[in-house]
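Asks: Okay, structure incoming, though there's no sequence with it:
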């Protein structure tokens, strides 16, 4: 794969910004076709599908932010000279060809492609059929920007395949694949892991927990819970499970206040056995599998624990490894919680909604990785490279 100069890559991105602005009416009109054909009963996916003026502005901003970032390719990670005279330099390098499989969100077509291209990788975009018309126009915009700057359209490709064709492509790809990112639910992730023949970076599953410690500021906890649960139910960083410490002062009255606040925000409540004795008009959990479920809906489980260790164990056993929060005024307890909870992002007195490239200062993101290999958390520009060793010698041989 040819390494492109930073100046050329940035010229493509500047062209893309201009084209998105020029073709915003076409983009929104194409998106309306997708919206008209979509089943609005799935509110989470419908929310992800919408493209309006603000979304187009967001796409342009995402491209601009990546354009303004330093080129991640060719950065020196380490350098050392050995006793035998070999000079060994470890530098960042492109992955090669990245395939991303995603559902509903047309803005991923922009964010994934801009990151891959600036990181000097080709990208294959396999979007969901529900966003077909939107993605066609957005990829046309990319191709126009590439052509305008003398580059091949193959840098950014849209794959149009059904489930069976996708399965066959994963097993026997028609071109070299270096990395696949399935950005969606557990069924999609398992499907890709089952059939892919190259590295798969897992992303997308939330099922996030918040633990209210006995020394929490209760009003602050309520504010954080409402934001994490209701601000954007379709996001993988939305809150699903709320654990309240039984030793919290006024435990029963606080649970009833939490119930009232969640009901005011139209959140369906499920409760464990202990909480059901207090909130007896709510549905009690009968299947423990619910603890592992990501809702993507105005729905939440409220449970109780007797201490931080119990909360940590419950989270580590059931969460998706995405984001977890502790609400407490005790800094020592917070530190222990954050060290022991096995999530990509752990929070102290803050909403899980901040697990996002833009909110974490990374900028546009390819996905939120919950894998432990390579990188965890937002996959921004600097995380979308691998590495390569450059070894300079003067005729050395290994004896």
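Replies: Now that the structure is in, tell me what you want to look at. These figures come from a predicted structure and were not determined experimentally. Numbers count the residues shown, from 1 in each chain.

Asks: alpha carbons only for contacts and neighbour counts from here, please
Replies: Will do.

Asks: what ranges do the strands span in the stretch 101-250 of the chain?
Replies: 122-126, 156-158, 179-183, 199-200, 208-212, 239-245 (DSSP state E, counting those that start in this stretch).

Asks: Which among these is found nearest to residue 381?
Replies: Closest to residue 381 of the strands of the stretch 101-250 of the chain is strand 122-126 (Cα to Cα; 13.8 Å).

Asks: Can you list the neighbours in contact with that closest one?
Replies: If you take Cα atoms under 8 Å, 6 or more residues apart in numbering as the criterion, strand 122-126 is touched by 96-102, 109, 112-113, 116-117, 154-161.

Asks: And here is the other one:
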């Protein structure tokens, strides 16, 4: 779009959208039921992300209302100085222009991620998966209604109803300007976008998150953090897949027994590294090293043993997705070493990795959780979905 909407226009559209999502709740749920009935159910995590219920609708409405209340992220002065020749120089935040969000399964992305991109002054291109088509199209209708109610062109939010081949072609040779692409989904989707895109891509990466139980761990905290991380929401990228237990942990056998008991209540499958073979009840051995790299998105957990903080750090840095890792320890020095050296977007001390989320970390919401180091790492909130621009005012200066 050529002209940036005013902040009042953007906020008005977001407030209208919040009201419409609330009013049209039953129609959204009906459309989502069609998608759920059509889904094969092969992938437990995808089905969980596909489902819309009252709680998710409330989350969508709250997200839109919160966005409408936030300061404008565009035009914020980051730096200024007066040049010796009299020019006044400013650096300010600026919108990207057009943001394409390509995602699997999650109809709430059609509301929340699109809302963040719209608030930060961008035109939105949405490409959802075929499994959530009915839900997505219904929500996009509401976006268009909200835009029309505020005399704003419906071109600001566009849904691309493409098949895989058309998507591949569009990524390589866009038929309209695309400044930024955000893939939201599994590793295959992210690789597909990176391999084919001619535009910049923010990688919303895989999880495969670790919990390290240090030899000075509080056992109750360790059990609760692992249980929450593994069973709280298996479809989340902040879920736990791997547990490393220090070989010097006092009462290690008792801890392992309790861990198996508590996770077994959720029918979690146990995989034992060779360091723990025969020590974990009902566990199968690791099939290959590939399982250490794998993000499970399922009720399964891989447990191994390490001899030191340094070994835990090395293992996490080798195998994790660069997302989140937690150390459970009463030793602040060990925690400091772990947090400073683990190469993840978010590192925790005595807390669950499930908090790696824009809403939980004070951003109000998120477009994605980036495992890239540029231009923003971890949850990408409203204030991060901007680039910058230099404004120089002179009165005839030449160099």
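Replies: Alright, I've got the coordinates. Predicted, not measured: the structure shown is a model, and the values here were computed from it.

Asks: which one of the strands of the stretch 101-250 of the first structure is the most hemmed in?
Replies: strand 208-212 (a mean of 29; mean count of other Cα atoms under 10 Å).

Asks: mean shift of that strand relative to the second structure?
Replies: When the second structure is superposed, strand 208-212 of the first structure averages 0.4 Å from its matched positions, counting by mean Cα distance after the TM-score superposition for the first structure.

Asks: just checking, what packs against that strand?
Replies: Secondary-structure packing of strand 208-212 of the first structure (3 or more Cα pairs under 8 Å, 6 or more residues apart in numbering; DSSP states H and E): strand 239-245, strand 323-327.

Asks: Now tabulate the strands of the stretch 101-250 of the first structure in JSON lines and tack on distance to residue 270 of the first structure.
Replies: Shown next, in JSON lines, are these (distance: least, Cα to Cα, whole Å):
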{"stretch": "strand 122-126", "distance to residue 270 of the first structure": "36"}
{"stretch": "strand 156-158", "distance to residue 270 of the first structure": "41"}
{"stretch": "strand 179-183", "distance to residue 270 of the first structure": "28"}
{"stretch": "strand 199-200", "distance to residue 270 of the first structure": "34"}
{"stretch": "strand 208-212", "distance to residue 270 of the first structure": "14"}
{"stretch": "strand 239-245", "distance to residue 270 of the first structure": "10"}
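
Asks: quick revisit: just the buried members of the contacts of strand 122-126 of the first structure?
Replies: 96-102, 109, 112-113, 116-117, 155-158 (16 or more other Cα atoms under 10 Å).

Asks: Specify which member of those is nearest to residue 25 of the first structure.
Replies: residue 109 (17.2 Å).

Asks: who wins for proximity to residue 121 of the first structure among the helices and strands packed on strand 208-212 of the first structure?
Replies: strand 323-327 (28.6 Å).

Asks: May I see the buried residues of that closest one?
Replies: Per 16+ other Cα under 10 Å, strand 323-327 of the first structure contains these buried residues: 323, 324, 325, 326, 327.

Asks: contacting residues around residue 333 of the first structure?
Replies: residue 308.

Asks: Which stretches in the first structure count as helices?
Replies: 6-22, 24-36, 43-49, 53-68, 107-118, 132-148, 163-171, 186-195, 218-230, 251-264, 273-276, 308-318, 331-340 (DSSP state H).

Asks: Tabulate those in a markdown table, adding columns for distance to residue 243 of the first structure.
Replies: Below are the helices of the first structure laid out as a markdown table (distance: least, Cα to Cα, whole Å):
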| stretch | distance to residue 243 of the first structure |
| --- | --- |
| helix 6-22 | 44 |
| helix 24-36 | 37 |
| helix 43-49 | 24 |
| helix 53-68 | 35 |
| helix 107-118 | 33 |
| helix 132-148 | 40 |
| helix 163-171 | 39 |
| helix 186-195 | 24 |
| helix 218-230 | 11 |
| helix 251-264 | 10 |
| helix 273-276 | 10 |
| helix 308-318 | 7 |
| helix 331-340 | 13 |
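
Asks: separation between residue 176 of the first structure and residue 98 of the first structure?
Replies: The span separating residue 176 of the first structure from residue 98 of the first structure equals 9 Å under the rule Cα to Cα, to the nearest Å.

Asks: my bad, residue 126 of the first structure
Replies: Counting by Cα to Cα, the gap from residue 126 of the first structure to residue 98 of the first structure is 11 Å.

Asks: repeat for residue 39 of the first structure
Replies: From residue 39 of the first structure to residue 98 of the first structure the distance is 30 Å (Cα to Cα).

Asks: swap in residue 24 of the first structure?
Replies: From residue 24 of the first structure over to residue 98 of the first structure the distance is 27 Å, taken as Cα to Cα.

Asks: same deal with residue 34 of the first structure?
Replies: Taken as Cα to Cα, the span from residue 34 of the first structure to residue 98 of the first structure is 26 Å.

Asks: What of residue 146 of the first structure?
Replies: From residue 146 of the first structure over to residue 98 of the first structure (counting by Cα to Cα), the distance is 18 Å.

Asks: Ok, residue 348 of the first structure next?
Replies: Where residue 98 of the first structure is concerned, residue 348 of the first structure sits at a distance of 34 Å (Cα to Cα).

Asks: just residue 256 of the first structure next, same as before
Replies: 49 Å.

Asks: What count of nearby residues applies to residue 344 of the second structure?
Replies: Counted with other Cα atoms under 10 Å, the neighbours of residue 344 of the second structure add up to 22.
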